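Student: Pasted the sequence and its predicted model underneath.
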Amino acid sequence: MKKIAFLLPDFQEGGMPKVASNIMSGLNSDYSQYLILLDSESEIRYEHNSKVLGVCPKGQTKLQKMKVFLKRIKIVKELKKKYHFDVVVSFGVAANIINIVSNQNEKTVCTEHNVKSIENKTWGFFGKIYDVLIKLFYSKPDHLVAISNVMKEDFIENYNLKKDIDVIYNPHKINDIIERSNEPLNSSEKELFKNKKTLINVGRLTYAKGHWHLIRVLAELKKSEPNIQLLILGQGEMEEDLKKLSEKLNIQDSIQFLGFQQNPYKFIKHSDAFVMSSLFEGFPNVLIESLACNTPIISTDCKSGPREIIDKDKNIHKKIKEFEVHEYGLITPQFDGNVILNDSKLSDSEQQLKLAILELIQNKELYDKLKANCLNKALEYDVSNMVKKYEEIFR
């Protein structure tokens, strides 16, 4: 039996742990599985069927973080020597670099989950270091996996990577999502949806998710759709700013900040539309999850992922100024990245998001058509299809 290890920073909230969990659950019985967590104090929130190996706690200051990074390389190398893994799959820059430089002749598979030339700019000092490390080391693993074609192009154009890059979309346990979406709402949760047109967004409350745009749009929507509301599921450093914005716009009664939810799918299922306002993504799992819940989707045309999901032609180079209607959802123009926490006039891209939402919730024929297409589209990304591509690499 082959030994395979999954190397991640942590196994808490976020896309990478969820993807790793789904791959682990979908692998055939040929593999003995291990989970290596760089943060040994990480809370484990996702399912796994593996032996857990913690590395060490994370540092706080820049100097501590650099020392911890070097310490982690040493410990992971020791773990590889001890367990003699056949394959080690890593997730994200820090884990990928550690996987590469600690190699002990096992097959190294590095996966990336965001457009690095954009994301690294938001990380300041460490983002610049990561840019250098990517250029130096990402040509060295046996396989480099990008989760969208936009990400693959970003590696080639901005990091001059000449090696073959595999593109594998994130796997999802569609049947599990459907089953969990059917979990009954409790009495207080039912009240949330009573006599309301409900928009929902699920994601960490960070800059990348652009929630302030969605809140500003909601304030304008309220003028013609007084019964419309927004549910926001997630936690993050922008939570207080977003709550203050909703109060400034006098729509705090129409926005529910529900925090982290163990089962977001039952909330998505009972909502009228999922709206994603992100400035950038890797591959937005939540759009697939919403389709599995039979909830129509609207997304900004951000890099990367939404167009590859919603646009059947996957025309990733297309630039738009007005919203588009496709078979699997609506796409609106990309936001410019400016944080706007006031009641100023909607920007052109915000105005297009508003018009797209109105088109979806007021056009019953369109709404029913999109709803009918949801599940079949979601099934394309089922674990049974995507994990086969990973197994080919592992072999």
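Tutor: Structure's in. What do you need? Everything numeric here is computed off the predicted structure, so don't read it as measured data.
Student: Could you use CA atoms for every contact and neighbour count after this?
Tutor: Noted.
Student: Which elements pack onto the helix or strand encompassing Glu365?
Tutor: Taking DSSP states H and E as the criterion, Glu365 maps to helix 364-379. Under the contact definition 3 or more C-alpha pairs under 8 Å, 6 or more residues apart in numbering; DSSP states H and E, helix 364-379 sits against helix 285-292, helix 348-362.
Student: Residues touching the first one, excluding its own?
Tutor: Where contact means C-alpha atoms under 8 Å, 6 or more residues apart in numbering, the residues beyond helix 285-292 that reach it are 15, 170, 172, 174, 177-178, 202, 265, 268-269, 274, 296-297, 306, 309, 374-375, 377-379, 381.
Student: same thing with stretch 161-168?
Tutor: By C-alpha under 8 Å, 6+ apart, the residues outside stretch 161-168 that reach it are 135, 138-139, 143-149, 152, 155-156, 386, 389-390.
Student: Need the max-distance pair from those residues.
Tutor: Using C-alpha to C-alpha, these span at most 27.7 Å, a distance reached by Lys135 and Met386.
Student: Compare those two (neighbour count), which wins?
Tutor: Neighbours were counted for Lys135 and for Met386 using other C-alpha atoms under 10 Å; Met386 has more, 19 against 14.
Student: Which parts of the protein are strands?
Tutor: Counting by DSSP state E, the chain has strands at residues 2-8, 31-39, 51-56, 87-91, 107-112, 143-146, 165-167, 197-202, 228-233, 255-259, 273-276, 297-300, 324-326, 329-332.
Student: Check the offset of the first one from the chain's centre.
Tutor: Taking C-alpha atoms, centre = their mean, to the nearest Å, one finds strand 2-8 lying 22 Å from the centre of the chain it belongs to.
Student: What is the burial count for the closest residue to Lys128 other than its chain neighbours?
Tutor: Spatial nearest neighbour of Lys128, excluding adjacent residues (C-alpha to C-alpha, 6 or more residues apart in numbering): Asn120 at 6.8 Å. By other C-alpha under 10 Å, the residues close to Asn120 number 18.
Student: Pretty sure Asn120 sits against Ile134.
Tutor: No - assessed by C-alpha atoms under 8 Å, Asn120 is found out of contact with Ile134, at 10.7 Å.
Student: where along the stretch 201-350 of the chain do the helices fall?
Tutor: For the stretch 201-350 of the chain, helices defined by DSSP state H, counting those that start in this stretch occupy the ranges 211-221, 239-248, 265-269, 285-292, 306-310, 348-362.
Student: The residue lying closest to Ser299 once chain neighbours are set aside and Ile357, how far apart?
Tutor: Nearest non-adjacent residue to Ser299, counting by C-alpha to C-alpha, 6+ apart: Met276, 4.7 Å away. Using C-alpha to C-alpha, to the nearest Å, we find Met276 at a distance of 11 Å from Ile357.
Student: How about Met238?
Tutor: Distance from Met238 to Ile357, by C-alpha to C-alpha: 24 Å.
Student: Those two - which one has more neighbours?
Tutor: More crowded of Met238 and Ile357, by other C-alpha under 10 Å: Ile357, with 23 against 16.
Student: what residues are up against the residue nearest to the more buried one when sequence neighbours are not counted?
Tutor: Nearest residue to Ile357, sequence neighbours excluded (C-alpha to C-alpha, 6+ apart): Ile298, at 7.4 Å. Shown in contact with Ile298 (C-alpha under 8 Å, 6+ apart): Ala273, Phe274, Val275, Met276, Gly329, Leu330, Ile331, Thr332, Ala356, Ile357.
Student: also this one, for the comparison:
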Amino acid sequence: MLESIYIYDYYIEILELKKMNNPKIKILFLINTLTGGGAEKVLVDLVNNLNPEKYDVTVQTVFDKGVNKKYLKPEIRYKTINRFQSELLTLIWGYLVSFVLPARLIYRIFIKENYDYEVAFLEGVPTKLIAASTNINSKKYAWVHTDMSMNYGLEKVFKTLEDHKRSYKQFENIFCVSESVKEGFIKLFGWFENLSVIYNPVDNINILSKANETLIEVAIPDCIKFVAIGRLTEQKGFERLLTACNKLVVEKYNFSLWVLGEGEQREVLEKYILNNNLQNHVFLLGFHENPYKFIKAANYFVSSSYTEGFSTVVTESVIIGTPVITTDCAGMKEILGESEFGLIVPNSTEGLYEGLKKLLTNKEIYLKYNEAVKKRKDYFQLSQRMKEIETEFK
């Protein structure tokens, strides 16, 4: 008995020594917020699935808001730069951080800890701050989630395009979420030797579990059901989606469109629905924490975006097994092939109209894509994606 206790104590001592000699790798991920957007969801999935025995992970936001914050696992440390409760003070702070205060000063005051890796997980302010890091020992990584040649809205965060390019020169690795995003980066900034592609990790087990929950929020109509999900912003193309739907309603097609999400265009979309008598066809359902059961209940998922990077929600739809119709933008062919696993249409109102009409008039297409999408979902295995990511943090 005594011998067993000695062996146990010796074993514990060895473990403690190993911990001392092999401390965890400290990683910082910096992002604007943890709101319900695609990049924010991807970050939560990524950090939650990093090996907790190997990594000490901190997520820091520029602004302290977002529904995704509560989904971080307990072992993930959370910090924020701004804790103002007032909307006005938050707006002022956002202006100062983005356009006035020196990035290095903000870094020294609000980040300052010694990390082994510092990751700017989004374009704009996170990239600007990590590029100004005073930690000479850390490796610095940047993630690029959008085709910046098509969606360049960072002119004020960086004084000039050359200033923006100099910021990216401070990073050891720049990871683009798709080949199309990489091509867009090169088109805007020129060739970078340290540019590579890492596809987004998506927690397929969690998604499938939530998709199987019972949908009680809406009545299930007896017609073709489309679902679209995203922030109600111009970039997501909901106005043109409704225009396409209006043409189909005028032509007497019977269908329903559920739109999940909130944003600044809600009032515009509501007026369009009212003015065109679309109330029996188009339903703005707001934000839902579990959009997956809506995707599963629909016949098709629709993406009407003008630009994307590597669409999280399209990937999620494939995992659930719901066929997709999408406009042709960055990342879609890498998810759906050349319309092998989902229908990719021209990036226009007319393209959406013709694509939706095709799906409404041809049952064989539904059977084709319903079968094809099931074969594609195995391509998005979380374990494989995480293995690729962890090789970058040694």
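Tutor: Structure's in. What do you need? Keep in mind that what you see is a predicted model, and the values were worked out from it rather than measured.
Student: Just give me the match in the second structure for Cys110 of the first structure.
Tutor: The equivalent of Cys110 of the first structure in the second structure is Ala142 (alignment by TM-score structural alignment).
Student: So what's the residue count around that match?
Tutor: If you count neighbours by other C-alpha under 10 Å, Ala142 of the second structure ends up with 26.
Student: contacting residues around it?
Tutor: Ala142 of the second structure is in contact with Val119, Ala120, Phe121, Leu122, Glu123, Thr127, Tyr168, Phe171, Asn173, Ile174, Phe175, counting by C-alpha under 8 Å, 6+ apart.
Student: quick one: Met386 of the second structure and Val47 touch, right?
Tutor: No - applying C-alpha under 8 Å, one finds Met386 of the second structure not in contact with Val47, separated by 9.7 Å.
Student: As JSON lines, the contacts of Ala142 of the second structure with neighbour count would be great.
Tutor: Output for the contacts of Ala142 of the second structure, formatted as JSON lines (neighbours: other C-alpha atoms under 10 Å):
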{"residue": "Val119", "neighbour count": "25"}
{"residue": "Ala120", "neighbour count": "25"}
{"residue": "Phe121", "neighbour count": "25"}
{"residue": "Leu122", "neighbour count": "22"}
{"residue": "Glu123", "neighbour count": "19"}
{"residue": "Thr127", "neighbour count": "27"}
{"residue": "Tyr168", "neighbour count": "20"}
{"residue": "Phe171", "neighbour count": "20"}
{"residue": "Asn173", "neighbour count": "20"}
{"residue": "Ile174", "neighbour count": "24"}
{"residue": "Phe175", "neighbour count": "19"}
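Student: now the helices for the stretch 51-200 of the second structure?
Tutor: Remark: helices assigned in the stretch 51-200 of the second structure by DSSP H, counting those that start in this stretch are 87-95, 103-110, 125-131, 161-168, 179-189.
Student: Out of the ones you listed, which one sits most buried?
Tutor: helix 125-131 (a mean of 25; mean count of other C-alpha atoms under 10 Å).
Student: name the helices or strands packed onto that one?
Tutor: With contacts taken as 3+ C-alpha pairs under 8 Å, 6+ apart, helix 125-131 of the second structure sits against strand 25-31, helix 103-110, strand 117-120, strand 139-144, helix 161-168.
Student: what's the closest of these to Cys223 of the second structure?
Tutor: strand 139-144 (39.1 Å).
Student: where's the helix holding Glu365 of the first structure relative to the chain centroid, distance-wise?
Tutor: 22 Å.
Student: Ok, stretch 301-314 of the second structure next?
Tutor: Offset of stretch 301-314 of the second structure from its chain centre (C-alpha atoms, centre = their mean): 10 Å.
Student: what's the first-to-last distance across that stretch?
Tutor: End-to-end distance of stretch 301-314 of the second structure (C-alpha to C-alpha): 8 Å.
Student: which residues in the first structure does it align to?
Tutor: The aligned range for stretch 301-314 of the second structure is 274-287, by TM-score structural alignment.
Student: what does Tyr328 of the first structure align to in the second structure?
Tutor: So Tyr328 of the first structure corresponds to Phe341, using TM-score structural alignment.
Student: Quickly note the distance from that match to Lys333 of the second structure.
Tutor: Look at Phe341 of the second structure and Lys333 of the second structure: by C-alpha to C-alpha, they are 9 Å apart.
Student: Mind checking which of those two has more residues around it?
Tutor: For Phe341 of the second structure versus Lys333, the count of surrounding residues by other C-alpha under 10 Å is larger for Phe341: 24 against 20.
Student: who are the neighbours in contact with that one?
Tutor: Taking C-alpha under 8 Å, 6+ apart, we find Phe341 of the second structure in contact with Pro323, Val324, Tyr369, Ala372, Val373, Arg376.
Student: again, but for Leu208 of the second structure
Tutor: Tyr292, Ile319, Ile320.
Student: Grab the nearest non-local neighbour of Gly59 of the first structure.
Tutor: Leaving out its chain neighbours, the residue that sits closest to Gly59 of the first structure by C-alpha to C-alpha, 6+ apart is Lys65, at 4.5 Å.
Student: That neighbour -> the second structure?
Tutor: In the second structure, Lys65 of the first structure lines up with Leu96, judged by TM-score structural alignment.
Student: what's the average per-residue distance for the helix holding Glu365 of the first structure once overlaid on the second structure?
Tutor: Superposing on the second structure and averaging over aligned pairs (mean C-alpha distance after the TM-score superposition for the first structure), helix 364-379 of the first structure comes out at 2.3 Å.
Student: and that helix with helix 285-292, angle?
Tutor: 110 degrees (axes from the mean of the first three to the mean of the last three C-alpha atoms, to 10 degrees).
Student: Show residues contacting helix 364-379 of the first structure.
Tutor: With C-alpha under 8 Å, 6+ apart, helix 364-379 of the first structure has contacts from 174, 288-289, 291-296, 327-329, 360-361.
Student: The helix or strand containing Glu13 of the second structure: how far from the chain's middle?
Tutor: In this assignment (DSSP H and E), Glu13 of the second structure forms part of helix 2-21. Its chain's average C-alpha position is 44 Å from that of helix 2-21 of the second structure, according to C-alpha atoms, centre = their mean.
Student: Flag every buried residue along that helix.
Tutor: When burial is assessed from 16 or more other C-alpha atoms under 10 Å, helix 2-21 of the second structure yields no buried residues.
Student: ditto for stretch 179-186 of the first structure
Tutor: Neighbour counts over stretch 179-186 of the first structure (16+ other C-alpha under 10 Å) mark Arg180, Ser181 as buried.
Student: who's in contact with the residue nearest to Lys128 of the first structure?
Tutor: Taking C-alpha under 8 Å, 6+ apart, we find Asn120 of the first structure in contact with Phe126, Gly127, Lys128, Tyr130, Asp131.
Student: Make TSV out of the residues you listed and add distance to Leu366 of the first structure.
Tutor: Shown next, in TSV, are these (distance: C-alpha to C-alpha, whole Å):
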residue	distance to Leu366 of the first structure
Phe126	45
Gly127	42
Lys128	45
Tyr130	44
Asp131	43
